[in-house]
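**Student:** sharing a sequence plus its predicted fold:
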Amino acid sequence: MNTEPRGQRAVRRGALAAVAAAALVLLFGFAAPAQADDNPSTIANGLASSRLYVTQDARGQVTIDQNAVLASLNGSPDADIRAVVVRNGVGQQAMGRMLVGVKDRVDKGDTYVAITADGTRMTGISKMFDSGEINRLIARSDPGSGNAQARLTAFAGHAEQQADAKARSGTISGFVTLSVVVLIMAGAFGAFLVAGKRRREREARQMAELKKGVEEDVILLGEDIAALDLDVMDHGLDPDTRRDYERAMNSYDDAKTATDRAARPTDMEDVTTALENGRYYMTATRARLAGEEVPQRRAPCFFNPQHGPSVKDVTWAPPGGVARSVPACDADAQRVLKGQDPDVRLVPYGDGRRPYYDAGPAYAPYAGGYYASYGGLDLLSGMMIGTMLGSMMSGGFGGGYADAGAMSGFGGDGGDVGGGWDFGGGDFGGGF
């Protein structure tokens, strides 16, 4: 029978339990293995300052000269490789996932490879090489050697050669592209210069033709004035007649001056405005000399403004065109009413002559000046339907002449297209 006091027994049992617990802690605490270093964070820390990292589990399984491998990796700066040696038995999928986690943490380097300690398995990821290129590089790294050091050294050499080749190809492509762009720009600029030269030559030719035609109108008015041969100093000359004749001569002088100064088709509007004034005042002068009533001032004859003011409107249609009402002098009105062709004003055009309303845009200001006081565009657009000038007016002709010519630029935004870390595993012939 145990005569030990109850309190002493309790103390003894507590002490034994404490000793047993301490023994268990010591036993399992010292027996627990150290934390494995094959996780991405640990490997990334090792690769932050070195291009090669051998995991703890692989160190007892591999025999490599790390300095020699590092020399190969450091000697391949264009490929920019980071290498990890893992324990034997690690699968391709696991190595690939590990490399993704490592490169995200290291955040430098273009190519990452992992190889088992015995060199039998190797995989890689890269933003420089696609999966096919990585597979070929791994396949060329002597997979049958069973030597991790030899495979890493061979991979580094082949990868550097491939990177250099891609760089040279990119440089050549860049030069080729630049050369093509330069040639295109030179061609476009040359075409622009040629087009500009041709346009200037065309405009100069049109201006010469226009000026020749306008000078014919001016000379004809001058001859008409000279043929009348009135002596404005004659005191017996009717004052109103003298005034209209002087106005006709002044208009002729204005037309000559404007013609001499004209450098562009738009300048011809002032010439024909002066000619229209001169023609009317000559008509008024003749009527006064004949003792007749001065006719109402009307728009010039549409068919030939040299004929002076119109006397009536007639319905006329150009060949193949629609009929419209146009002002006409008495002679042309009679011809149209009889079904005959009117006496149309033909102007210089190329090697021949054609109606002024079909002689091109240079004659737009010419026509505009004659009809400026009679509705201008509104009147002309109705009369010119179906003619070359009519086509201009429907497109926005406003009595002026605008130079045409603009160079299109080619233009457009470009963006870099990056690779996206392709996987390769040459030993098993597929991408990750």
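**Tutor:** Looks like it came in fine.

**Student:** hey, let's count contacts and neighbours off CA atoms from now on
**Tutor:** Noted.

**Student:** need the next SSE after the helix or strand residue 379 falls within, C-terminal direction.
**Tutor:** Under the criterion DSSP states H and E, the helix or strand holding residue 379 is helix 376-383. Under the assignment DSSP H and E, the closest C-terminal helix or strand after helix 376-383 is helix 388-394.

**Student:** which helices and strands does that following helix pack with?
**Tutor:** Judged by 3 or more Cα pairs under 8 Å, 6 or more residues apart in numbering; DSSP states H and E, the packing partners of helix 388-394 are helix 376-383.

**Student:** buried sites along the helix holding residue 379?
**Tutor:** Going by neighbour count (16 or more other Cα atoms under 10 Å), the buried part of helix 376-383 is 376, 377, 380, 381, 383.

**Student:** against residue 209, how distant is the residue lying closest to residue 354 once chain neighbours are set aside?
**Tutor:** Leaving aside its sequence neighbours, residue 354 sits nearest to residue 346 (Cα to Cα, 6 or more residues apart in numbering; 4.9 Å). Residue 346 sits at a distance of 12 Å from residue 209 (criterion: Cα to Cα, to the nearest Å).

**Student:** for those two, work out which one has more neighbours and name it.
**Tutor:** residue 209 (20 against 17; other Cα atoms under 10 Å).

**Student:** wasn't the more buried one part of a helix?
**Tutor:** Yes: judged by DSSP: H, G, I helix; E, B strand; the rest coil, residue 209 forms part of a helix.

**Student:** which SSE is residue 105 in?
**Tutor:** helix 92-106.

**Student:** tell me the contacts of residue 282?
**Tutor:** For residue 282, the contact set (Cα atoms under 8 Å, 6 or more residues apart in numbering) comprises 225, 244, 245, 248.

**Student:** between those residues, which is nearest residue 151?
**Tutor:** residue 248 (105.7 Å; Cα to Cα).

**Student:** helix or strand: which one has that closest one?
**Tutor:** Residue 248 is part of helix 239-261 when elements are defined by DSSP H and E.

**Student:** comparison target below:
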Amino acid sequence: MTGSELISAAAAADLLGVRRQTLYAYVSRGVLARVPGTDSNGHRVSMFDRAAVQALVERHRRPRSGVFELHIDTAVTDLDPAGRLLYRGRDACDLATTHSFEDVAEILWQSGLSGPWPTTADGIAPRVAQVCPESTSPAGRVRVALALLAADEDDDGRGAPLPDQVCAAARTAILAAANSLTSGATPAPEQSVAEIVATALVPDPKPEDVTLINAALVLLADHELATSTVAARAAASTHAGPYVTLLTGAAAMGGQLHGRAAAQAVPLVEATLEVGAAAALDQCDGVPPGFGHTVYTDADPRADCLFDLLGQVRPDLTEPIDDLCLQVRRRHSLAPNVDLAMAALTIGLPLRLGGAEAIFVLARLAGMTAHALEELQHRLRFRPRAVYTGPAEQPSHGD
């Protein structure tokens, strides 16, 4: 790096418009390199190549054509592209096997609380059952529950809700949405969210099924700035109420490319079990569903964790799924993502039709809440500008 101008970490962070913690996160992820140096007192410090920092600034300033790039400082989730997911500095895969979904939600919210949530008779589940036809998907019922809560939300005009109010609303929303997966019956007060979901989505669920559902809820609770999370943060920045914020995020999960992605991988897993991985892949056009990720450069840690847990309950699925993953790596150089794991879970338990999407939406309500809490510190900051590509102004012609 001879001839390059070196600047301090403080100067580099200032140029990038980020905090020092974010700067070092760039270093750990290989986005930016640091150079060992010494300050005026002889102490060892990190220095940065000004040209490299400026290039990163320009890259953030001029996004690729047709791509909306967004960078937000967050203390909620650390997503390492190399294959690690941390919630508030704690490994999500470890939490999935040691903590309840409720406790992980409280960790994400930094509420300081733990233990089961009281099951309240909020009256939402019977109303959902009343307005939804039998054909309504489980995830559709979740969104209807949130819409009913949002419709009843009290807008007192006092500005942003308080953090405790947001957390209380989130607990109510998650429980109401989970209860709405059933036929309107109120679950026993001692049931956990995972037990409520398992009762609604798995025929005759066993304790190990509940454990799997809980792990899936934990692993899907947050994933940094997913599309739905950005939508929820944008709503929260307008000081929308907690239920409206969660409904906004849940609505964004209704697309085939987000919340419904696991359903697209189910036929591939079914075909693999019926005719083998090679024949199943021969029927696929292009990249098979459930493989590759826009952020992870290789393995999705959530998928690995769920496959390990599923193998303990359904060991007969391990060999065919492993063969499928090996075949895809050979053909496409791609690793499985959590959508494939949820597809395998759908078949392995089995889940009701649409159950994987409902678990995904319910789980992500916890993460959306954490991001909404962060967004309370800001006000209307989501105002990107458009690059106009339409026709030029047309001259006026008089009669």
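**Tutor:** Now that the structure is in, tell me what you want to look at. Predicted model, so just to flag it, every value in this text is computed and none were measured.

**Student:** TM between them?
**Tutor:** After superposition, the two chains reach a TM-score (TM-score structural alignment, normalised by the length of structure 2) of 0.18; 117 aligned residues with a Cα RMSD of 6.8 Å.

**Student:** what sits against residue 131 of structure 1?
**Tutor:** Contacts for residue 131 of structure 1 were tallied using Cα under 8 Å, 6+ apart; they are 125, 422, 423, 424, 431.

**Student:** tell me which residues of the helix holding residue 105 of structure 1 come out buried.
**Tutor:** Quick answer for helix 92-106 of structure 1 (16+ other Cα under 10 Å): 92, 95, 96, 98, 99, 100, 102, 103, 105, 106.

**Student:** ok, the fourth one touching residue 40?
**Tutor:** Yes: in this structure, residue 98 of structure 1 sits in contact with residue 40. The criterion is Cα atoms under 8 Å, and the distance is 5.8 Å.

**Student:** so which other helices or strands are in contact with whichever strand or helix holds residue 245 of structure 2?
**Tutor:** Assigned by DSSP H and E, residue 245 of structure 2 falls within helix 242-252. The contact analysis (3+ Cα pairs under 8 Å, 6+ apart) places helix 242-252 of structure 2 against helix 138-151, helix 163-179, helix 227-237, helix 355-375.

**Student:** quick one: contacts of it?
**Tutor:** 143, 146-147, 149-150, 153, 161, 166, 169-170, 173, 227-233, 235-236, 258, 361, 365, 368-369, 372.

**Student:** buried among those? Make that a PyMOL selection.
**Tutor:** With 16+ other Cα under 10 Å as the criterion, this PyMOL line picks the buried residues out of those:
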select buried, resi 143+146+147+149+150+161+166+169+170+173+228+229+230+231+232+233+235+236+258+361+365+368+369+372
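
**Student:** just to revisit the earlier point, got the helices and strands packed on helix 242-252 of structure 2 as TSV, with distance to residue 271 of structure 2 columns?
**Tutor:** Output for these, formatted as TSV (distance: least, Cα to Cα, whole Å):
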stretch	distance to residue 271 of structure 2
helix 138-151	24
helix 163-179	31
helix 227-237	30
helix 355-375	18
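
**Student:** quick one: closest of the ones you listed to residue 14 of structure 2.
**Tutor:** helix 355-375 (21.6 Å).

**Student:** give the buried residues for that closest one.
**Tutor:** 355-375.

**Student:** of the buried residues of helix 92-106 of structure 1, closest to residue 163 of structure 1?
**Tutor:** Comparing these against residue 163 of structure 1 with Cα to Cα places residue 103 closest, at 19.1 Å.

**Student:** wait, doesn't the closest one sit right on residue 124?
**Tutor:** No: applying Cα under 8 Å, one finds residue 103 of structure 1 not in contact with residue 124, separated by 11.1 Å.

**Student:** any residues in contact with both of those two?
**Tutor:** Common contacts of residue 103 of structure 1 and residue 124 (Cα under 8 Å, 6+ apart): residue 112.

**Student:** are we agreed that residue 46 of structure 2 is in a strand?
**Tutor:** Yes: looking at residue 46 of structure 2 with three-state DSSP, it is inside a strand.

**Student:** list the contacts of the residue nearest to residue 277 of structure 1 when sequence neighbours are not counted.
**Tutor:** The shortest distance from residue 277 of structure 1 to any non-neighbouring residue, by Cα to Cα, 6+ apart, is to residue 251 (6.3 Å). For residue 251 of structure 1, the contact set (Cα under 8 Å, 6+ apart) comprises 274, 275, 277, 278.

**Student:** if I look at residue 251 of structure 1, how far off is residue 275 of structure 1?
**Tutor:** 6 Å.

**Student:** same question for residue 131 of structure 1.
**Tutor:** 84 Å.

**Student:** ditto for residue 205 of structure 1
**Tutor:** From residue 205 of structure 1 to residue 275 of structure 1 the distance is 23 Å (Cα to Cα).

**Student:** more neighbours: these two, which one.
**Tutor:** residue 275 (30 against 14).

**Student:** report the angle between the helix or strand hosting that one and helix 239-261.
**Tutor:** Counting by DSSP H and E, the element that carries residue 275 of structure 1 is helix 268-289. Interaxial angle, helix 268-289 of structure 1 versus helix 239-261 (axes from the mean of the first three to the mean of the last three Cα atoms, to 10 degrees): 160 degrees.

**Student:** now helix 268-289 of structure 1: buried residues?
**Tutor:** 268-286, 288.
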